[in-house]
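[1] Could you work out the structure for the sequence below:
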Amino acid sequence: SIISQSQRTNSNALIIYKDGNIAYENYFNNAVQKIEAMSATKSVVAIGIGILLDKGFIDSLNQPVYTIHPEWKQGNKKFITIRHLLEHTSGLQNVPNAGDEVEIAPDVIQLALCAELDDKPGTRYSYNNKSSNLLAGIIEKTAKLKMDAFLDKYLFKDLGIKNFSWRKDEKGNPYGMAGLQIYPKDFAKIGLLILDNGNWNGKQLISAAWIKEMLKPSPNNQNYGYEWWLTYENMYYSFDDELINAIKNETDETTFQLIAKLKGRYKGMKDLREFAQKIYSPEELKLVGKIMQKVQPSQMKTVNDGEILNYTASGYLGQYLIIVPKSKTVVVRMITSDNFKKIPNNSTMENLRKLVNEL
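    Below you'll find the model as predicted:
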């Protein structure tokens, strides 16, 4: 069950709301504290963009970014829209691991603005920390408030979220890719707000139209809306030729031939790992493992089937805010890096998105 697994994986908090009421709250003998939401922060940033739109700070999602940052009025960058940033289809050059490039940059807005283009805007989904950071910059440029102050004014105050903090770069820009440090119970309020179509205690904080738009599957990745993950009844990861060929540049011919054996469909990374353990010798597994560490689930194509069961904000180490409309359930599971280090197998509870559907 969710509860036993949360306990087993050293969670700092598990909060479950049913029908708007708290059904379960456990901190597993840990202090009640603010915890970094990691990449689940991105989903909160998307709500911020919705508020910008609702309040008329931006005209539409099809507004080119150069209308806000004129230095992009050149080459293919002039075609990048706010929608592209939300869908991760901007085409901006990107390193998936934020620690390698973004975390060390003194000014993440400038880093994003100066990035090369790897793809033509709007053509390909590629999970991108730079584009999420630029969304924070767009909020600031258009609303004349730093993003954390903007969200405090237009969202958190009404939700009764009084105590939160936000990690920033040296220049003082709040990160859009991560950085929100929040109490788990406060994080759940964001889920409750979405479950109630943007309404909080009778006050419409975000338009219902935005909630619907934000949670729609994107054309280039049916698994993703605007910074929210979508969980379908049946989901498979596809380890296809495109991914195998992308790995080719990272490795030698022997390892490449081994990796090519993984071509197929998998129910999740666990399924893929189990298959790899069956077909490889321990030595081969070591070789393949080194390369596979670089493969993120977000790089694998997903094949979806059936209805959308839940919407998820998810972050590094296993931070989750999950909304299950059918059963009117909101689940938050959070963990600190200290607690994560104590887990023997470093489980990020990636099956949580399936488990919540049983509640």
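[2] contacts and neighbour counts: CA atoms only from here.
    OK.
[3] Could you find the closest non-adjacent residue to Leu180?
    Trp166 (4.7 Å; Cα to Cα, 6 or more residues apart in numbering).
[4] and that neighbour, how many neighbours?
    Trp166 has 19 neighbouring residues, counting by other Cα atoms under 10 Å.
[5] what separates it from Asn12, distance-wise?
    Per Cα to Cα, to the nearest Å, Trp166 is found 19 Å from Asn12.
[6] Ok, Phe256 next?
    Taking Cα to Cα as the measure, Phe256 falls 40 Å from Asn12.
[7] same thing with Ala246?
    Separation of Ala246 from Asn12 (Cα to Cα) stands at 37 Å.
[8] of these two, who's got more company?
    Higher neighbour count among Ala246 and Asn12: Asn12, with 24 against 10, using other Cα under 10 Å.
[9] these two touch, right, the more buried one and Thr336?
    Yes - assessed by Cα atoms under 8 Å, Asn12 is found in contact with Thr336 at 6.7 Å.
[10] Just the buried residues of stretch 268-279, please?
    Gly268, Met269, Leu272, Ala276 (16 or more other Cα atoms under 10 Å).
[11] sorry, that was for stretch 14-27
    Leu14, Ile15, Ile16, Tyr17, Lys18, Glu25, Asn26, Tyr27.
[12] What of stretch 302-314?
    Quick answer for stretch 302-314 (16+ other Cα under 10 Å): Thr302, Val303, Asn304, Ile308, Leu309, Asn310, Tyr311, Thr312, Ala313, Ser314.
[13] One more: stretch 70-84?
    Residues of stretch 70-84 classed as buried: Trp72, Lys73, Lys77, Lys78, Phe79, Ile80, Thr81, Ile82, Arg83, His84 (neighbour count, 16+ other Cα under 10 Å).
[14] Ok, stretch 162-179 next?
    Across stretch 162-179, burial judged by 16+ other Cα under 10 Å covers 164-169, 173-179.
[15] Same question for stretch 56-73.
    Going by neighbour count (16+ other Cα under 10 Å), the buried part of stretch 56-73 is Phe57, Ile58, Leu61, Pro64, Val65, Tyr66, Ile68, Trp72, Lys73.
[16] Am I right that Tyr232 is in a strand?
    Yes - assignment of Tyr232 by DSSP: H, G, I helix; E, B strand; the rest coil places it within a strand.
[17] for comparison, sequence B:
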Amino acid sequence: MRGEASRSLANPTLIVSVPLTPSWVPLESPVSRRALFLPLCALLACAHTQPTSPPQTPASVVISPEATAAMTRAWMAQNDGDAAKGHAELRQVWDAGHQFEEVARGAADMAAASGDTVMAMTWLERALDKGLSNPGGLLHAEALAPLRTLPGYDALVVRARKNALEARRTWGVGAGLERSSPKEAGLSEPALEDLLKAAEKSGSAGLVLLRHGKLVGEWYFGGETHRIEAMSATKGMVALAIGLLIDEGKIPSVDTPVSAFFPEWKDGLKGKVTLKHLLNHTSGLASKRTAFDIYESKDFVRYALDSEVVDEPGSKHAYNNKATNLIAGIVERASGEKMDVYLARKLFTPLGIRDFRWDKDPSGNPVGMAGLQLHPVDFAKVGQMLLQGGTWQGKRILSASYIQALGGAPSQPHTPTAGLLWWLIYEEGMSVTLGTDALEQARRNGFPEAPLARLREIADRPIPQGAFFATFVEKLGDASLLTAFMEKSAPHNFKQHVEGPPSGFAAIGQGGQRVLVLPKYDLVAVRMSDSDGRVPEDVLEFSEFTGKVLGLVRPAPAAPTAR
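    Predicted coordinates:
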């Protein structure tokens, strides 16, 4: 490794902003020059840097329902190939007074995609005025590529970096963590170097390691710390809300029926659904593999309530976004507060976490299935609290018994890795099998024969979990076919196999979002990405992450002896 990255191992308290320069990038290339220049420029306040004000808004800014609805419509229009329509949606809501950073940032992408680079630059200026603090995204986001050669673009990146540094100071991001070096933490430095290289190669925006309760390091690969969308790792925080309410006595237990909060669910199969069924994806609630139908609804909680329960609750495991959105409504009924407000008071504030946002549906419900934006190092604090059995700085936050329930053992008999919206980590023997039944189901539903023929080469053969996703996508031939395959092969899909007890648990989201808690090794690791198109989706998932983290603390396998 070179430059700042190599210094980080010797001085692990340094927060690394400069990317690890890949071996294929010459040191004199424009890529490496820009990466090395911008952090220095921010520190020295270069002459071309435009003045910017520190963020003035509270950390938990509530984005208006009108802005949320417009962003959803814009995203769906862009997904349909009409970026100009999406841009018009965002411009209209902005002009109506709903002037949020997220609106401006999304409008910049859509203006650029529509070919209006001048307007895209204007939108970025507006986003920066509202506190945009992700210089790495400006450097790497695929949608902004047409802007990077324009005059003044580098100055925008510098402004974003200054915003990020100011926001960290203002909101105390990561406050309360002592620091240690990799050597003091007992981490393998060669394994750490390997992890960092792999993290950058996979398009990571942030990586954080805690060992023995101390911060070993933060790495941001050309950017700075900023709030990152946790995707489905949000579900892990939703599970904590239920545990906190049980600890308060506001919910009797996870076996409490949903009808205790929504009496309209007292009859039929709905009357059998408990909180535990919602938390372990066995509710039987009708759900699709994608979330487009959910985003089209105006009230995600009501949409879940009005859906049918189509399978006997507890009879099978089926990943369910609707069920998690319903939990947001249950938290509100039990606590008297919106879920994000409740978690801010009961979880984030005690941990010193002040800079977060939570997406809302058009009716103002915090989204349960995704939508929490948090700094990686603050996510690591949540993981550390869980690793410590629910305590933080000597104070009890969450009961140890609930943490054991969510991450200590399988929560149902169908999927060995499913806890309560957290996923169990097995150190040895984790494998995944693509069954012939899934391929036949996909064939019956019209999935193309050519990729099915390639997938049959790996059918009914256990593949180590760390290698499965890459192997599957390689045989599929096109990562864009993944969603269609999951839809058409349901409910069969993949089968998991494990050996031995779990070593830890993780909150996991699309794009390789990970909050990894390993009590056996007294280790917490967080990896997050911005899903900005800098690498292909299958690379972004960083499926080797858990194995490489374990490599930090486990001895390397002995070399084979000559015979």
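[18] What's the TM-score once they're superposed?
    Once superposed, the chains reach a TM-score of 0.91 (TM-score structural alignment, normalised by the length of the first structure), with 350 aligned residues with a Cα RMSD of 2.4 Å.
[19] ok so, going back, export the buried residues of stretch 70-84 of the first structure as a markdown table, with columns for secondary structure.
    As requested, these are arranged in a markdown table below (three-state DSSP):
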| residue | secondary structure |
| --- | --- |
| Trp72 | helix |
| Lys73 | coil |
| Lys77 | helix |
| Lys78 | helix |
| Phe79 | helix |
| Ile80 | coil |
| Thr81 | strand |
| Ile82 | helix |
| Arg83 | helix |
| His84 | helix |
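[20] so what corresponds to Asn78 of the first structure in the second structure?
    In this structure residue 78 of the first structure is Lys, not Asn. Aligned by TM-score structural alignment, Lys78 of the first structure pairs with Gly271 of the second structure.
[21] again, but for Asp59 of the first structure
    In the second structure, the residue paired with Asp59 of the first structure is Pro252, using TM-score structural alignment.
[22] Then Asn249 of the first structure?
    With TM-score structural alignment as the criterion, Asn249 of the first structure matches Arg444.
[23] Please, where are all the strands along the first structure?
    13-18, 21-26, 35-36, 165-166, 180-182, 199-200, 203-204, 229-239, 264-266, 301-315, 319-324, 329-334 (DSSP state E).
[24] now those strands in a markdown table, with distance to Ile138 of the first structure?
    Output for these, formatted as a markdown table (distance: least, Cα to Cα, whole Å):
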| stretch | distance to Ile138 of the first structure |
| --- | --- |
| strand 13-18 | 32 |
| strand 21-26 | 35 |
| strand 35-36 | 22 |
| strand 165-166 | 17 |
| strand 180-182 | 17 |
| strand 199-200 | 25 |
| strand 203-204 | 23 |
| strand 229-239 | 22 |
| strand 264-266 | 38 |
| strand 301-315 | 21 |
| strand 319-324 | 25 |
| strand 329-334 | 28 |
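[25] closest one to Lys42 of the first structure among the ones you listed?
    Lys42 of the first structure lies closest to strand 301-315 among these, at 7.7 Å (Cα to Cα).
[26] Go ahead and name everything in contact with the closest one.
    37-43, 215, 221-223, 227-240, 319-326, 353, 357 (Cα atoms under 8 Å, 6 or more residues apart in numbering).
[27] before we move on, the earlier item: how about the buried residues of stretch 268-279 of the first structure, which pair is most distant?
    The two members of those with the most space between them (Cα to Cα) are Gly268 and Ala276, at 12.6 Å.
[28] Give the equivalent position in the first structure for Leu36 of the second structure.
    The alignment leaves Leu36 of the second structure without a partner in the first structure, by TM-score structural alignment.
[29] List the buried residues in the helix or strand harbouring Leu36 of the second structure.
    Leu36 of the second structure belongs to helix 30-44 when assigned by DSSP states H and E. Across helix 30-44 of the second structure, burial judged by 16+ other Cα under 10 Å covers Ser32, Ala35, Leu36, Leu38, Pro39, Cys41, Ala42.
[30] so which of these comes closest to Pro376 of the second structure?
    Nearest to Pro376 of the second structure among these: Pro39, at 19.8 Å, using Cα to Cα.
[31] any chance of the buried residues of stretch 268-279 of the first structure in CSV, with distance to Ile138 of the first structure too?
    Compiled in CSV, those are given as follows (distance: Cα to Cα, whole Å):
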residue, distance to Ile138 of the first structure
Gly268, 35
Met269, 35
Leu272, 39
Ala276, 43
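[32] Relative to Glu449 of the second structure, how far out is the residue nearest in space to the middle of the second structure?
    Nearest to the mean C-alpha position of the second structure, counting by Cα atoms, centre = their mean, stands Ala230 at 2.7 Å. From Ala230 of the second structure across to Glu449 of the second structure, the span is 35 Å (Cα to Cα).
[33] And the nearest residue in space to the match of Asp59 of the first structure that is not next to it in sequence, how far from Ala506 of the second structure?
    Nearest residue to Pro252 of the second structure in three dimensions, chain neighbours excluded: Ile246, at 5.9 Å (Cα to Cα, 6+ apart). Look at Ile246 of the second structure and Ala506 of the second structure: by Cα to Cα, they are 21 Å apart.
[34] and what of Gln393 of the second structure?
    Counting by Cα to Cα, the gap from Gln393 of the second structure to Ala506 of the second structure is 22 Å.
[35] In ChimeraX, how would I select the buried members of the contacts of strand 301-315 of the first structure?
    Restricted to buried positions by 16+ other Cα under 10 Å, the ChimeraX selection for the contacts of strand 301-315 of the first structure reads:
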select :37,38,39,40,41,42,43,215,221,222,223,227,228,229,230,231,232,235,236,237,238,239,319,320,321,322,323,324,325,353,357
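[36] residue ranges of the helices in the stretch 1-150 of the first structure, please?
    Counting by DSSP state H, counting those that start in this stretch, the stretch 1-150 of the first structure has these helices, from start to end: 2-8, 41-54, 82-87, 98-101, 108-114, 129-143, 147-151.
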